[in-house]
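Asker: how does the following fold in three dimensions:
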Amino acid sequence: MRVAIFASGDGTNFETLVQAFNRHEIQHGKVVLLFCDHPNAPVIQRAKRLQIPYETFPLKQFASKAKYEQAILTKLQEYQVDLIALAGYMRVIGPTILNHYSKRIINLHPAYLPEFQGLHAIERAFDDHLQNGRAQTGVTLHYIDEGLDTGPIIRQKHVPIKPDDTLDELETRIHQTEHRLYPQVLNEVICQISKGEKE
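Answerer: This next block holds a predicted model:
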């Protein structure tokens, strides 16, 4: 199973997944590509260090989002990508890619969906904690569809918000949960797909 990881920022989940593949915690696959929409994002340095091929080009180079996604799709086909894992990718995937990879794109969202869909989910959960006493948030892995964080849920895990938490402490706890959960779920999905292809 040839996997592409999409990321936009620092890339801690990208590195966690690559290391899980390298340790064979994720079986029957390998990471063959990082795609990043920001040419100067730190995740690219991680890809270089981990010797993962990468492609990067910004949306503003293209006349439309459809043409941008067609260029991405062309790269995915060049690398013969079977499955896409979104790990901090900050753009909504449109139909050009979605139609080609139906039920083959997994997203990680730092909240217990359907709570706090969209951007700044951790900050919004923390604000709700301060204002209303919210005691937990969570992490969700799901397949993507045409909506915003609305696709079929694969796995979720609650993350507590402690009474004396700072935002940084909550973010750290969420990221720790992500780093444990994402490799497990990706391994299960790849094994299911591989088993289905053999049957």
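
Asker: drop to CA atoms for contacts and neighbour counts, all remaining ones
Answerer: Will do.

Asker: so where do the strands sit in this protein?
Answerer: Taking DSSP state E to define them, one finds strands in the chain at 2-7, 30-36, 54-56, 83-86, 105-109, 136-143, 153-160.

Asker: need the ones you listed in TSV with mean neighbour count, can you?
Answerer: Listed next are those as TSV, based on neighbours: other C-alpha atoms under 10 Å:
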stretch	mean neighbour count
strand 2-7	24
strand 30-36	22
strand 54-56	17
strand 83-86	24
strand 105-109	23
strand 136-143	22
strand 153-160	16
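
Asker: turn the ones you listed into JSON lines, columns for distance to His120.
Answerer: Formatted as JSON lines, these follow (distance: least, C-alpha to C-alpha, whole Å):
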{"stretch": "strand 2-7", "distance to His120": "16"}
{"stretch": "strand 30-36", "distance to His120": "19"}
{"stretch": "strand 54-56", "distance to His120": "24"}
{"stretch": "strand 83-86", "distance to His120": "16"}
{"stretch": "strand 105-109", "distance to His120": "10"}
{"stretch": "strand 136-143", "distance to His120": "13"}
{"stretch": "strand 153-160", "distance to His120": "16"}
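
Asker: next, the structure of the following sequence, for comparison with the previous one:
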Amino acid sequence: MKRIAVLASGRGSNFQAVIDGIASGYIPAVCVGLITDNPGAYAIERAKRAGIPVTVVDFRSFAGKQAYEDALLAAMQESGANLFVLAGYMRILGAGIVHAFSGRMMNIHPALLPAFSGLHAQRQAVEYGVKVSGCTVHLVDEGMDSGPIVLQRCVPVLEGDDEHTLAERILGEEHRALPEAVRLFCEDRLLVDGRRVRIR
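Answerer: Reported below is the predicted structural model:
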């Protein structure tokens, strides 16, 4: 059975979707830890309720980015996880971490990549005037939301939407897409072929 660790910075609703997927048997794995950069993250409460160990690696407590990255890498290695799931983790991971866990890190992003990468993707979509948006689960590489795409789900952008109403509609699909992608990884059904991720 695969071991999963989740990295989250905020309320952790996608983390909860993974917890629920494991509890129901949909995801054949065990969650071995939550790693957060935010000691005030609500995700910590979710982890405690589920009996999941929490590691706080607070960026503000380190002298610089390299010291933080070293501590984060050590925490990730110590977890012994097969897969690291970035579920609203709001810091870009350095090259050392990306290389250490190449092919073993997934991120969920609230847009149909490669469109609208980075922050405020929902606002970008509304301002651009697109008719369809959605979410993307992708493997993590050194770029900004640029890794090979595992799954995407679409939602319509409705007349009168703002970034908040669109974000809520997308979030519902995130809660379905992320557990599905994690399940596929845990069942060894993902095959990375260059930029393509094939599902066996």
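
Asker: circling back: figure out which of the strands of the first structure is closest to Phe14 of the first structure.
Answerer: strand 2-7 (6.8 Å; C-alpha to C-alpha).

Asker: out of the strands of the first structure, which is closest to Gln45 of the first structure?
Answerer: Going by C-alpha to C-alpha, the one of these nearest Gln45 of the first structure is strand 54-56, 10.0 Å.

Asker: quick check: that closest one compared with the second structure, mean distance?
Answerer: Taken over the aligned residues, the distance from strand 54-56 of the first structure to the second structure averages 0.7 Å (mean C-alpha distance after the TM-score superposition for the first structure).

Asker: tell me, the longest helix anywhere in the second structure lands on which residues of the first structure?
Answerer: Ranked by number of residues, the top helix in the second structure under DSSP state H is helix 163-186. Counting by TM-score structural alignment, helix 163-186 of the second structure falls onto residues 167-190 of the first structure.

Asker: superpose on the first structure and give me the mean offset of the longest helix of the second structure.
Answerer: Superposed on the first structure, helix 163-186 of the second structure shows a mean distance of 1.1 Å to its aligned residues (mean C-alpha distance after the TM-score superposition for the first structure).

Asker: and that helix, which residues are buried?
Answerer: In terms of neighbour count (16 or more other C-alpha atoms under 10 Å), helix 163-186 of the second structure has its buried residues at 163, 166-167, 169-171, 173-175, 177-186.

Asker: and stretch 108-115 of the first structure, by the same measure?
Answerer: Going by neighbour count (16+ other C-alpha under 10 Å), the buried part of stretch 108-115 of the first structure is 108-113.

Asker: what do you get for stretch 72-86 of the first structure?
Answerer: Under the neighbour-count criterion of 16+ other C-alpha under 10 Å, stretch 72-86 of the first structure has 72-73, 75-76, 81-86 buried.

Asker: just the residues you listed now: which is nearest Glu25 of the first structure?
Answerer: Closest approach between the buried residues of stretch 72-86 of the first structure and Glu25 of the first structure, by C-alpha to C-alpha: Ala85, at 15.8 Å.

Asker: mind listing what the residue nearest to Val140 of the second structure when sequence neighbours are not counted touches?
Answerer: Leaving aside its chain neighbours, Val140 of the second structure sits nearest to Gly147 (5.0 Å; criterion: C-alpha to C-alpha, 6 or more residues apart in numbering). Contacts for Gly147 of the second structure were tallied using C-alpha atoms under 8 Å, 6 or more residues apart in numbering; they are 138-141, 195.

Asker: run those past the first structure and keep the common ones.
Answerer: Retained in the first structure (both residues aligned by TM-score structural alignment, their matches' C-alpha atoms under 8 Å) from the contacts of Gly147 of the second structure: 138-141.

Asker: adding distance to Gln124 of the second structure, write these out as JSON lines.
Answerer: As requested, those are arranged in JSON lines below (distance: C-alpha to C-alpha, whole Å):
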{"residue": "His138", "distance to Gln124 of the second structure": "19"}
{"residue": "Leu139", "distance to Gln124 of the second structure": "22"}
{"residue": "Val140", "distance to Gln124 of the second structure": "22"}
{"residue": "Asp141", "distance to Gln124 of the second structure": "22"}
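
Asker: which position in the second structure pairs with Lys157 of the first structure?
Answerer: By TM-score structural alignment, Lys157 of the first structure lines up with Arg153.

Asker: look up how far Ile97 of the second structure lies from its match.
Answerer: 28 Å (C-alpha to C-alpha, to the nearest Å).

Asker: what of Leu178 of the second structure?
Answerer: Distance, Leu178 of the second structure to Ile97 of the second structure, by C-alpha to C-alpha: 21 Å.

Asker: and what of Asp162 of the second structure?
Answerer: From Asp162 of the second structure to Ile97 of the second structure the distance is 35 Å (C-alpha to C-alpha).
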